[in-house]
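*Asks:* Sharing a sequence plus its predicted fold:
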Amino acid sequence: MFTAAIVSDQPISRAGLEKLAADSGLHVAATVADVGELLALGQTFDAVVLELPAGGTDSIARAATVGRPLVSAAWGRTPSLLAAVRAGARGCFSSFTEQRDVREAVGVIVRGGFYICPRLVGQFQGELARGADDEPNGLAPREVETLRFIASGFTHAQIATRMGLSQATVNTYAKRIRAKLNVSNKAELTRMAIELGHCSQPRRLSRAAA
């Protein structure tokens, strides 16, 4: 059975998201108020259903180190959908999303897919067309995701498992990242990840390969 964690600072929202996840056939292994509390558990999950506080994408990036984030937000203000995806979101929905669509999103995410709520597709396409929040160093979304995992202490083999890729593909991403950021080792990659806002602080995480 796939596992999920629920993250929301609103008790009613936590209860609703927990029920939706359970109705989707997931085992809800954790229900917490914020990402810091989630990370303190020292667990990994197949999906992290995250109700995003107003502001930046740091909580998405941090949640992505322990599971695939499915993010709920208003999306009418910062961050944009594209910024959320580049921070590591594997799916996005809003408070207006139909419950059946949320259940579908959960199923897609835990199997390694990507999901945008039908209500948000037009907005997402518009952001893609405008190039909203372009990554200044030219990193592609999957390269940003790889960079976050590297900076968080995961090995290339573990990153491949988390991202549903071959280790050779992750190795290629890592080489591209080093070239684009003009760095030569993992310490420099971690420093750049912090400077670019893709990792809040260097963390040495021990993860058993799944």
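*Replies:* Alright, I've got the coordinates.

*Asks:* use CA for all of it now, contacts and neighbours both
*Replies:* OK.

*Asks:* pretty sure V48 belongs to a helix, no?
*Replies:* No - counting by DSSP: H, G, I helix; E, B strand; the rest coil, V48 is not part of a helix but strand.

*Asks:* Could you measure from it over to A61?
*Replies:* Computed as C-alpha to C-alpha, to the nearest Å, the V48 to A61 distance reads 11 Å.

*Asks:* Give me the nearest residue to F45, chain neighbours excluded.
*Replies:* With C-alpha to C-alpha, 6 or more residues apart in numbering as the criterion, F45 has its nearest non-adjacent residue at 4.8 Å, and that residue is G67.

*Asks:* Second structure for comparison follows:
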Amino acid sequence: MSTPRRIVIVDDHRIFRAGLRAELGASVEVVGEASTVDEAAQLIRQVKPEVVLLDVHMPGGTGGGGAEVVKMCRDLLENVKFLAISVSDQATDVVAVIRAGARGYVTKSISTEELLSAIEAVAEDDAVFSPRLAGFVLDAFGTSGFAEDVRDEQLDRLSAREVEVMRLIARGYTYREIASELFISIKTVETHVSKVLRKLQLSSRHELTRWAERRRIV
């Protein structure tokens, strides 16, 4: 049996946090709760969970809500993943929190089973969205967005982070520039590139660039 994912719940409604904790039960390990932007950022830095379930609208900080929490923790994004969970399905809310660095966005109407699946996917660095919200992300980030929905057998082999790295490589970014852009180490960039080349059966970044251009994901 796998070890439960360590999560933090961030929402300014205590009753919702309690209900969510009860629904998820022993399937996850809730290592903390927060109700404001500043409280959330401090807690996340202290306990470093695998996944943060993050409300979009909450008090504190400079008024940026969930997106501000993600920005305040950007240096942790390699290991701490953010999954927005909100009553809002507005495009502006979705795009803001994803642009900040969250790996997914679901609405509070999601079932417990679906939420557990989303938590697991985000923990593995995949992108997750409630069905009608994915379109907002694709519209905002274009076909080169990390939530790429192209049904390509080869592309499907890549994780969301590997797609991000591939796109930047194809745009001519250096490893150092990619590391800075994605808030990860150069060593991690090298690892991702090696995995991408192996999965796509390519031998160089030049071949990788041509591959990405053919699929219009540059």
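*Replies:* Nice, I can see it. All values reported here derive from a predicted model rather than from experimental measurement.

*Asks:* Need the TM-score from the superposition.
*Replies:* TM-score for the superposed chains, counting by TM-score structural alignment, normalised by the length of structure 1: 0.57, backed by 151 aligned residues with a C-alpha RMSD of 3.6 Å.

*Asks:* before we move on, the earlier item: so the residue nearest to F45 of structure 1 touches L50, yeah?
*Replies:* No - with contact defined as C-alpha atoms under 8 Å, G67 of structure 1 does not count as touching L50 (10.6 Å).

*Asks:* Among these two, which residue is more densely surrounded?
*Replies:* Each of G67 of structure 1 and L50 has its neighbours counted (other C-alpha atoms under 10 Å); L50 has more, 28 against 25.

*Asks:* quick one, helices of structure 2?
*Replies:* Secondary structure of structure 2 (DSSP state H): helices located at 14-24, 37-47, 65-72, 91-100, 112-123, 134-141, 160-170, 175-182, 186-200, 205-214.

*Asks:* Turn those helices into a markdown table, including mean neighbour count.
*Replies:* Putting these into a markdown table (neighbours: other C-alpha atoms under 10 Å) gives the following:
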| stretch | mean neighbour count |
| --- | --- |
| helix 14-24 | 14 |
| helix 37-47 | 18 |
| helix 65-72 | 25 |
| helix 91-100 | 20 |
| helix 112-123 | 18 |
| helix 134-141 | 18 |
| helix 160-170 | 22 |
| helix 175-182 | 16 |
| helix 186-200 | 16 |
| helix 205-214 | 16 |
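
*Asks:* show me the contacts for A30 of structure 1.
*Replies:* 4-6, 38 (C-alpha atoms under 8 Å, 6 or more residues apart in numbering).

*Asks:* out of everything not next to it in sequence, what's closest to Q43 of structure 1?
*Replies:* Excluding its sequence neighbours, the residue lying closest to Q43 of structure 1 (C-alpha to C-alpha, 6+ apart) is V66, at 6.8 Å.

*Asks:* E50 of structure 2 versus the nearest residue to S86 of structure 2 once chain neighbours are set aside, what's the distance?
*Replies:* Leaving aside its sequence neighbours, S86 of structure 2 sits nearest to T107 (C-alpha to C-alpha, 6+ apart; 4.9 Å). Distance of T107 of structure 2 to E50 of structure 2, given as C-alpha to C-alpha: 20 Å.

*Asks:* between the two, which one's more packed in?
*Replies:* Shown here are T107 of structure 2 and E50; by other C-alpha under 10 Å, E50 has more neighbours (22 against 18).

*Asks:* What residues does that one make contact with?
*Replies:* Here E50 of structure 2 is in contact with 5-7, 79-81, 123 (C-alpha under 8 Å, 6+ apart).

*Asks:* Quick one: map it onto structure 1.
*Replies:* Using TM-score structural alignment as the criterion, E50 of structure 2 maps onto D46 of structure 1.

*Asks:* how near is A105 of structure 1 to K175 of structure 1?
*Replies:* For A105 of structure 1 relative to K175 of structure 1 (C-alpha to C-alpha), the value is 32 Å.

*Asks:* ok, and the closest non-adjacent residue to L38 of structure 1?
*Replies:* Leaving aside its chain neighbours, L38 of structure 1 sits nearest to V32 (6.3 Å; criterion: C-alpha to C-alpha, 6+ apart).

*Asks:* so who does the one you found touch?
*Replies:* Neighbour list for V32 of structure 1: 5-9, 14, 38 [criterion: C-alpha under 8 Å, 6+ apart].

*Asks:* List just the nearest of these to E98 of structure 1.
*Replies:* R14 (16.7 Å; C-alpha to C-alpha).

*Asks:* Give the aligned equivalent of the closest one in structure 2.
*Replies:* Under the alignment (TM-score structural alignment), R14 of structure 1 pairs with R17 of structure 2.

*Asks:* so its match makes contact with E23?
*Replies:* No - when contacts are counted by C-alpha under 8 Å, R17 of structure 2 is not listed as touching E23 (9.9 Å).

*Asks:* Give me the common contacts of those two.
*Replies:* In terms of C-alpha under 8 Å, 6+ apart, R17 of structure 2 and E23 are not both contacted by any residue.

*Asks:* right, and P49 of structure 2 touches I9 too?
*Replies:* No - between P49 of structure 2 and I9 there is no contact under C-alpha under 8 Å: 10.0 Å.

*Asks:* ok, how many other residues are close to the closest residue to P79 of structure 1 other than its chain neighbours?
*Replies:* The shortest distance from P79 of structure 1 to any non-neighbouring residue, by C-alpha to C-alpha, 6+ apart, is to G56 (5.7 Å). Residues lying near G56 of structure 1 (other C-alpha under 10 Å) number 16.
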